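K.L.:
Below are the sequence and a predicted model for it; my questions follow.
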Amino acid sequence: MAKREIRLFGDPVLRTVCSEVTEIDAGVHAMVADLCETVNEPGHAGLASTQIGYTLRAFSLHIDDEIEYVLNPELIEVSGEPQPTGEGCLSVPGLWFDVMRYPYAKVRGIDLDGREVIIEGEGLKAQALQHECDHLDGKLYISRLERASRGEAMRQIRTADWF
């Protein structure tokens, strides 16, 4: 379909709690194509539907040269001790902060044929699964920061040339 423009902090769609995909129609196929094409850029590890203006539960990943997607993802398992993990977001460009993330995560959802999909991983993949599920619940990673870091993030956002 098309590489889409990334929505930035301040756009209300980023605070939207996404609806489940209930019918896999041409619009859902187009959304998945847009997610997969847009995430296929250097430095893009994951992309949630809200980041390109959709409000259905879906995201794509681009990790280790593999592009994956999932509809109606549900974070079903995390394990290990949460640890500070350096994180950024395409919707908050130029910022990088430590966020507490589990080292392992597993997501269950469906594909475009309605078949169950399980995506799981450690490290960057675990972080991306948690980050993208947050997006679909209307949360940006900066909301998970400790108070002082969140204040610094907001200061950086207010002075950013894109804001």
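P.N.:
Perfect, thanks for sending it. Since the structure is predicted, the reported quantities are computational estimates derived from the model, not experimental observations.
K.L.:
Could you use CA atoms for every contact and neighbour count after this?
P.N.:
Will do.
K.L.:
what about the longest strand in the chain?
P.N.:
Using DSSP state E to assign secondary structure, the strand with the most residues in the chain is strand 66-79.
K.L.:
residue ranges of the helices in the chain, please?
P.N.:
With DSSP state H as the criterion, the chain has helices at 26-39, 124-136, 147-159.
K.L.:
check contacts around Cys89.
P.N.:
Going by CA atoms under 8 Å, 6 or more residues apart in numbering, Cys89 touches Leu95, Trp96, Tyr141.
K.L.:
possible to save those residues as CSV with neighbour count and distance to Gly43?
P.N.:
Written out in CSV, the entries for those read as follows (neighbours: other CA atoms under 10 Å; distance: CA to CA, whole Å):
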residue, neighbour count, distance to Gly43
Leu95, 17, 14
Trp96, 14, 13
Tyr141, 21, 17
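K.L.:
center of this protein, which residue is that?
P.N.:
Ranked by distance to the mean C-alpha position of the chain (CA atoms, centre = their mean), the top residue is Glu132 at 2.5 Å.
K.L.:
That residue: what's it in contact with?
P.N.:
Residues near Glu132 by CA under 8 Å, 6+ apart: Gly46, Leu47, Ala48, Phe59.
K.L.:
now the second one: how far from Arg158?
P.N.:
Distance, Leu47 to Arg158, using CA to CA, to the nearest Å: 23 Å.
K.L.:
ok, now the first one?
P.N.:
Gly46 sits 25 Å away from Arg158 when distances are taken as CA to CA.
K.L.:
Settle it for me: which of the two has more neighbours?
P.N.:
Between Gly46 and Arg158, counted using other CA atoms under 10 Å, Gly46 has the larger neighbour count: 26 against 11.
K.L.:
try this one next to it:
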Amino acid sequence: MSVRHERSRSVDRRVRVQGRPLDAYPTLPPEAERGSVRRVTVVGEEVLRRPCREVTEFATTELSALIDDMFLTMHVADGAGLAANQVGVDLRLFVYDCPDDYGVRHVGHLVNPVLDLPDPGSRRLIDDFEGCLSVPGATMTVPRTDRAVARGFDKDGNPLVIEGTGYFARCLQHETDHLTGHTYLDRLSKRDRKDALRQMEDRRDDVFARRAIKAAHLGR
């Protein structure tokens, strides 16, 4: 998921890492410092269209390396969230570095997530702009609930419950959609989907160029 710049410029320094509050956290998370940049898949590729597999082995070098790479790839692409199939790996896993509507920065990863949304009677849908790193350059208005809870595990197999409101709730829903083989385009009308694909066609080269420049600046 791509992040809107006005949110990323918040002056509030509060942060929650894996759901736990901290007073401060580096701009570039430690995982990203260890990672390597991977290619981001683009809508139309088969790996984005099929449900991802459950992670069955935890606390492995391979899983930790994947998470590190996903954090750096997300950072280079100016993203707020990234699912494993967006780097070509069909596992139920996503990472996030996303602000909410109150200026709190949320950073972490979630393995085998299950999403809980409010009951329909108490559900509040918010129309807001949404982008996707796998639909480079396009943004469209998508309705999402303003609250969400994602339950899963960390890379060592410890249970996690991550709660989100506002823009961060949108991020949790967006990334969980990826793991079921869907992108936000699937939530659009045919007309809006065509509009998003036209935006991508017009802007993708510029997006790829910015990513390459940022990766080069980081020496990656």
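P.N.:
Arrived safely, thanks for sending. No experiment lies behind these values; they were computed from the predicted model shown.
K.L.:
okay, the helices of structure 1, which one's buried deepest?
P.N.:
Of all the helices of structure 1, helix 124-136 carries the top mean neighbour count, a mean of 23, counting by mean count of other CA atoms under 10 Å.
K.L.:
mean per-residue distance, it to structure 2?
P.N.:
Helix 124-136 of structure 1: mean distance to aligned residues in structure 2 after superposition is 0.4 Å, counting by mean CA distance after the TM-score superposition for structure 1.
K.L.:
Give the aligned range of that helix in structure 2.
P.N.:
With TM-score structural alignment applied, helix 124-136 of structure 1 matches the range 167-179 in structure 2.
K.L.:
burial of the counterpart of Pro136 of structure 2 in structure 1, as a residue count?
P.N.:
When the two structures are superposed using TM-score structural alignment, Pro136 of structure 2 falls opposite Pro93 in structure 1. As a burial measure, the neighbour count of Pro93 of structure 1 was computed by other CA under 10 Å and equals 14.
K.L.:
Make a markdown table out of the contacts of Cys89 of structure 1 and add distance to Ala153 of structure 1.
P.N.:
Shown next, in a markdown table, are the contacts of Cys89 of structure 1 (distance: CA to CA, whole Å):
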| residue | distance to Ala153 of structure 1 |
| --- | --- |
| Leu95 | 7 |
| Trp96 | 9 |
| Tyr141 | 10 |
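K.L.:
Of those residues, which is the nearest to Ser19 of structure 1?
P.N.:
Closest approach between the contacts of Cys89 of structure 1 and Ser19 of structure 1, by CA to CA: Tyr141, at 19.9 Å.
K.L.:
Enumerate every residue touching Asp98 of structure 1.
P.N.:
Residues in contact with Asp98 of structure 1, defined by CA under 8 Å, 6+ apart, are Pro84, Thr85, Gly86, Glu87, Leu145.
K.L.:
What ranges does structure 2 have for its strands?
P.N.:
Using DSSP E, the strands found in structure 2 span residues 15-17, 20-22, 81-83, 93-99, 105-116, 125-131, 139-145, 147-153, 159-165.
K.L.:
from those strands, which stretch is densest packed?
P.N.:
When the strands of structure 2 are scored by mean count of other CA under 10 Å, the highest mean neighbour count falls to strand 81-83 (a mean of 30).
K.L.:
so where in structure 1 does that one end up aligned?
P.N.:
Strand 81-83 of structure 2 corresponds to residues 46-48 of structure 1 when matched by TM-score structural alignment.
K.L.:
That stretch vs structure 2, mean deviation?
P.N.:
By mean CA distance after the TM-score superposition for structure 1, the fitted stretch 46-48 of structure 1 averages 0.4 Å away from its aligned residues in structure 2.
K.L.:
Residues contacting that stretch from elsewhere in the structure, which ones?
P.N.:
Among residues not part of stretch 46-48 of structure 1, those counted as contacts by CA under 8 Å, 6+ apart are 35, 38-39, 58-63, 128, 132-133, 135-136.
K.L.:
before we move on, the earlier item: please name whichever of the strands of structure 2 is nearest to Asp195 of structure 2.
P.N.:
The closest approach between Asp195 of structure 2 and any of these, judged by CA to CA, belongs to strand 139-145 at 8.6 Å.
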